[in-house]
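Undergrad: Here you go, sequence then predicted model.
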Amino acid sequence: MRRADAETPRRGLYTPQQRARRDASPWTIVQGVLAPVQFLVCLVSIALIARYLATGEGYAAATISIVAKTLTLYTIMVTGAIWEKEVFGVYLFAEPFFWEDVVSFGVIALHTFYLVALFTDLIGTRGQMAVALAAYAAYVVNAVQFVLKLRAARMQEAREAAPAISLIGEGAR
């Protein structure tokens, strides 16, 4: 059931109540730590995949890195759903993050397909690497969505703080 945020109408990404919940949630910090960790794991994995595809060497290292990236993705998705529940009252598809969540499911589907392909040898090693790279491309799109959303939230907060700052300056004259 959706949390009734009729408390204050939303004029941006967060209502004041949602922002307060976001700032008080320990899951905000968890997301802030996991996001760059996942990005670094992805970069290392891309390098290992590229090495394997270019030389035919390092399949095990590339595979371990892809599994690590997938587990990191699953972790950030679960903790992100908990965060969304705390802030917006729903585990997924809260209005401000609807499209980010939709794309996240595509990213998860591709990573999960990689695991299926890995454990069933469905498409061979080169096919597995192609799926991993497709999953990473989708992940980059999703990461950009979240970075843009974070930027929008910061801009909203700056706009809302600006009138208060200018009023303080007016009284000092």
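TA: Structure received.
Undergrad: From now on I want contacts and neighbour counts done on CA atoms only, so please keep to that.
TA: Noted.
Undergrad: Count residues in the vicinity of residue 32, would you?
TA: 11 (other CA atoms under 10 Å).
Undergrad: Please, which helix or strand holds it?
TA: Take DSSP states H and E as the rule and residue 32 turns out to sit in helix 26-55.
Undergrad: in that helix, what's buried?
TA: Using 16 or more other CA atoms under 10 Å as the test for burial, helix 26-55 gives 27-28, 31, 34, 38-39, 41-42, 45-46, 48-53.
Undergrad: same check, this time on stretch 117-125
TA: 117-118, 125.
Undergrad: same deal with stretch 100-108?
TA: In stretch 100-108, counting by 16+ other CA under 10 Å, buried: 100-101, 103-104, 107-108.
Undergrad: The structure to be compared is supplied as follows:
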Amino acid sequence: MYTEDQLARRARSKWTKVQIILAPIQFVAFLISFGLVIYYLVTGEGHMAATISIWIKIALIWALTITGMLWEYDMYDHYFMAKEFFWEDLGNLIAIITHNAYFVAQWMGADDRTVMWVMVFAYITYLFNAGQFLVRGVRSAQQRSALKRAEAATTSMQS
């Protein structure tokens, strides 16, 4: 999955820690916002709370995208669409475009319910993208664990 050099780069990059911190915060914001958007769509109440939660979620997806680009540069010497990270970046691009469709819908004068449905769609794209990152994260953790076990076995054999 990662070369030894890339694993070393990952460990050295300050953006790895930032991503590890921001990703769960964004997921919690997503859960809250999704709940508030659905509540508004079902009851017609809580529009302002849903709107504020959407703004927070959009700010977080941008923060993760920007810091993710910096992380990707540290890892692959590309800010975006490195071949090793192509599918994750494509998923992120789709998610960020759909999130920003909120502003387009507002600008075009869409009614509040339509704007909230735009966000439901955006949140579905986010879930697919988050799933990709979760799978990559699990595989990465498995790879690092296997390398540590191999190192430990080699060290104990040499002793």
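TA: Perfect, thanks for sending it. Here the structure is a predicted model, which means the values were calculated and not measured.
Undergrad: residues in structure 2 aligned with the helix holding residue 32 of structure 1?
TA: Counting by TM-score structural alignment, helix 26-55 of structure 1 falls onto residues 14-43 of structure 2.
Undergrad: how close does the matching stretch sit to structure 1?
TA: Following superposition, stretch 14-43 of structure 2 is found to deviate from structure 1 by 0.8 Å on average (mean CA distance after the TM-score superposition for structure 1).
Undergrad: chain center to that stretch, what's the gap?
TA: Mean-position distance between stretch 14-43 of structure 2 and its chain equals 10 Å (CA atoms, centre = their mean, to the nearest Å).
Undergrad: Count the neighbours of the spatially closest residue to residue 26 of structure 2 that is not a sequence neighbour for me.
TA: Excluding the flanking residues, the one nearest residue 26 of structure 2 by CA to CA, 6 or more residues apart in numbering is residue 60, at 5.8 Å. Counted with other CA under 10 Å, residues neighbouring residue 60 of structure 2 total 19.
Undergrad: Check the mean deviation of the single longest helix found in structure 2 from structure 1.
TA: Looking across structure 2 with DSSP state H, the single longest helix is helix 112-158. By mean CA distance after the TM-score superposition for structure 1, the fitted helix 112-158 of structure 2 averages 1.4 Å away from its aligned residues in structure 1.
Undergrad: Quick one: list the elements packing against that helix.
TA: helix 14-43, helix 86-107 (3 or more CA pairs under 8 Å, 6 or more residues apart in numbering; DSSP states H and E).
Undergrad: so which of these gets nearest residue 138 of structure 2?
TA: Closest to residue 138 of structure 2 of these is helix 14-43 (CA to CA; 12.8 Å).
Undergrad: could you give the angle of the closest one to helix 112-158?
TA: 150 degrees (axes from the mean of the first three to the mean of the last three CA atoms, to 10 degrees).
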